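> the sequence and its predicted three-dimensional model are supplied below.
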Amino acid sequence: MIPDQIGIDLLRTYVAVCRQGSLNRVATQSGRTQSALSMQMRRLETLLGRQLFQRTGRGVVPTAEGELFLGYATRMLALGDEAAARLRQADLSGGVRVGLAEEVATTALPEALGRLRRGYSEIRLDVVVEQSLALGRLWLEGELDIMIVPTSAVVADAVTTWNVELQWACGLDYVPEPERPLDLVAFAAPCLWRRRMIDTLATAGREHRITFTSQSVTALQAAIENGLGIGLLPPESVRPAAMRVLGAASGVPKPLPVQYGLYARDRRAPVVDAAIGVLLEGLPVAPRT
């Protein structure tokens, strides 16, 4: 039996730590101290009588029992969100056209869209995953109701913005050689990340060559994990079991900050506002207005 002291907030925090793989990262995003978050996770382990995490050099990963509890916690949160949404606006209906930048479409946002679909069964979702510049063109043509892209991809006022630090990542066994050009794994052109990557390396005087390109962040992750080169990834896309983050001692520049925004039309239907609310809950980092 689950102890009564395990509330929704504790479950959400646990799921966030499992997904991010870092107590410090979740603490920063939630505005809490790492020590307070560690104490909260130890309390959860005490309540359940099981060790849920094991520490690694790159953060924390769930134990086998932690993985089991993660599945249940995710389902409990999804069911609670669905019930709350149904009770709030059970009769809400209509279509919502959503544009997601490729690099954010594989993190927390698909789960948020799933919650939206379960909570508002009459909503018709039309989701487009594309490169940021292509989404910017669709936005200007009036083809999207909501869009999540880097703020540099479109000239418009965002509902909210937040910063993401892109990390230089490589496979666990990959070692850059200072005397040789860097092998780069990058999105296919045109791409804002690719442009920033190349410009930054050029400014630093670091020779490079692009060895792998794709429009899929999943393909880029696979290429990096298998040693084809280094690439820029948001923290939540760096899989600690198969990748590591390169520091300045490896001859790469500092992490690159990128500002993202959630955009919506000024005049919009209630169904779009409902979608915005759910998406804001699913952003990979705490939004900053």
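Sure, I can see it. Numbering: from 1, shown residues only.
> only C-alpha atoms from now on, for both contacts and neighbour counts.
OK.
> and stretch 157-171, how far out from the chain middle?
Offset of stretch 157-171 from its chain centre (C-alpha atoms, centre = their mean, to the nearest Å): 9 Å.
> now swap in stretch 229-245 and tell me
In terms of C-alpha atoms, centre = their mean, the centre of stretch 229-245 is set 12 Å apart from its chain centre.
> do the same with stretch 2-16
Computed by C-alpha atoms, centre = their mean, the chain-centroid distance of stretch 2-16 equals 21 Å.
> and it, what's buried?
Using 16 or more other C-alpha atoms under 10 Å as the test for burial, stretch 2-16 gives 10-11, 13-16.
> in addition, the following structure is provided for comparison:
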Amino acid sequence: MLDITKTAQLTPDLLRSFLVAADTGSFTRTASLVHRTQAAVSMQMKKLEEDLKCVLFKRDGRGVSLTAEGEILYRYSTKILDLHDEALSAVSGPKLHGSVRLGAPDDYAMKHLPGIMQEFAVNHPQVQVDVFCDDTPTLAGMLDNGKLDLVIATDHAQTEYSTPLELSWILPERMDPSEMEELPLALFHPVCCYRENGLKALEKAGRKYRIAYGSPSLAGLLAAVRGGLAIAVVTKDTTAKGCRHVLPSDGLPPIKSVYIDLRFQPGNRSEVVSVFGGFIAKGLGIVI
């Protein structure tokens, strides 16, 4: 019979601390995130290494990084914790049933939804989620007509459930806009906050421009930028190979921020929609 007193115990609490330490590269940062002291986190990781009889972290100055053995444990830890959380949800979690219809621009869907939907599915596996991608005006109309339950949208002004979204110019790595008399732009189609704020910034600064490319999708705009053909307006956290964000020496004006907001169908918010909306709000950093 297996003697569990002599076997390493990969408890959820221990594995969560390990994953946070691996992701942050700092025991001090991990301590604040898992609500323990730095000494307690260090003791946890030391015990884990002793139990497994291997070194999991390389100490690099004030930080840490994973060894080869640590990388292996990291992959297994994520699987173990996913199954652990799924089991808890299946046995004792809320038994939500039904469906929810979400609308989101495709760039938001690609950037934000994978993690949100994965976490929601683990906790509420019996809820069907339908996602519709389009521009904000179209999605807003579908919401008002009862075809969607909630929408992730962009707005010029702060709304009830929103958070600021900083915008930036993105351009080909070797383009020097300071030497260009007329700026070639790749923009989202009309009635887009990104487009409107970018054009207003250029007009206020007195910079000449021409709209060389248009697309309803971020991928379409970045194709023009990556091809060395145009400059686009994107969020500050958007990156793409062969592209760079604006520098002070480029002489381009700052762009006013917009807001990413969460909108619910007026007067019709079921429990499923409310719970799913809470997951989205958490993922976007919106307080509801």
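Cool, got the structure. Fair warning: this is a prediction, and the values are worked out from it, not measured in the lab.
> restricted to helices, list the buried residues of stretch 2-16 of structure 1.
Taking DSSP state H as the definition of helices, these contribute 10-11, 13-16.
> make a markdown table out of those residues and add distance to residue 289 of structure 1.
Shown next, in a markdown table, are those (distance: C-alpha to C-alpha, whole Å):
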| residue | distance to residue 289 of structure 1 |
| --- | --- |
| 10 | 25 |
| 11 | 26 |
| 13 | 22 |
| 14 | 25 |
| 15 | 24 |
| 16 | 21 |
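> closest to residue 102 of structure 1 among those?
Closest approach between these and residue 102 of structure 1, by C-alpha to C-alpha: residue 16, at 21.4 Å.
> and the closest one, how far from residue 77 of structure 1?
To residue 77 of structure 1, residue 16 of structure 1 is 12 Å away according to C-alpha to C-alpha, to the nearest Å.
> what's the neighbour count on residue 250 of structure 2?
Around residue 250 of structure 2 there are 14 other residues, counting by other C-alpha atoms under 10 Å.
> ok, and the closest non-adjacent residue to it?
In this structure, residue 250 of structure 2 finds its nearest non-sequential neighbour in residue 178, 5.0 Å apart by C-alpha to C-alpha, 6 or more residues apart in numbering.
> hang on, residue 187 of structure 1 packs against residue 219?
No. Using C-alpha atoms under 8 Å, residue 187 of structure 1 is not in contact with residue 219, being 9.5 Å away.
> with neighbour numbers in mind, choose between the two.
Legend: neighbour count by other C-alpha under 10 Å for residue 187 of structure 1 and residue 219, higher for residue 187 (25 against 16).
> so who does whatever residue of structure 2 lines up with the more buried one touch?
Residue pairing (TM-score structural alignment): residue 187 of structure 1 is matched to residue 188 of structure 2. Going by C-alpha atoms under 8 Å, 6 or more residues apart in numbering, residue 188 of structure 2 touches 194-195, 214-218, 221.
> compare the residues you listed and tell me which is most surrounded.
The most crowded member of the contacts of residue 188 of structure 2, judged by other C-alpha under 10 Å, is residue 194 (26 neighbours).
> separation between that residue and residue 135 of structure 2?
Taking C-alpha to C-alpha, one finds residue 194 of structure 2 at 12 Å from residue 135 of structure 2.
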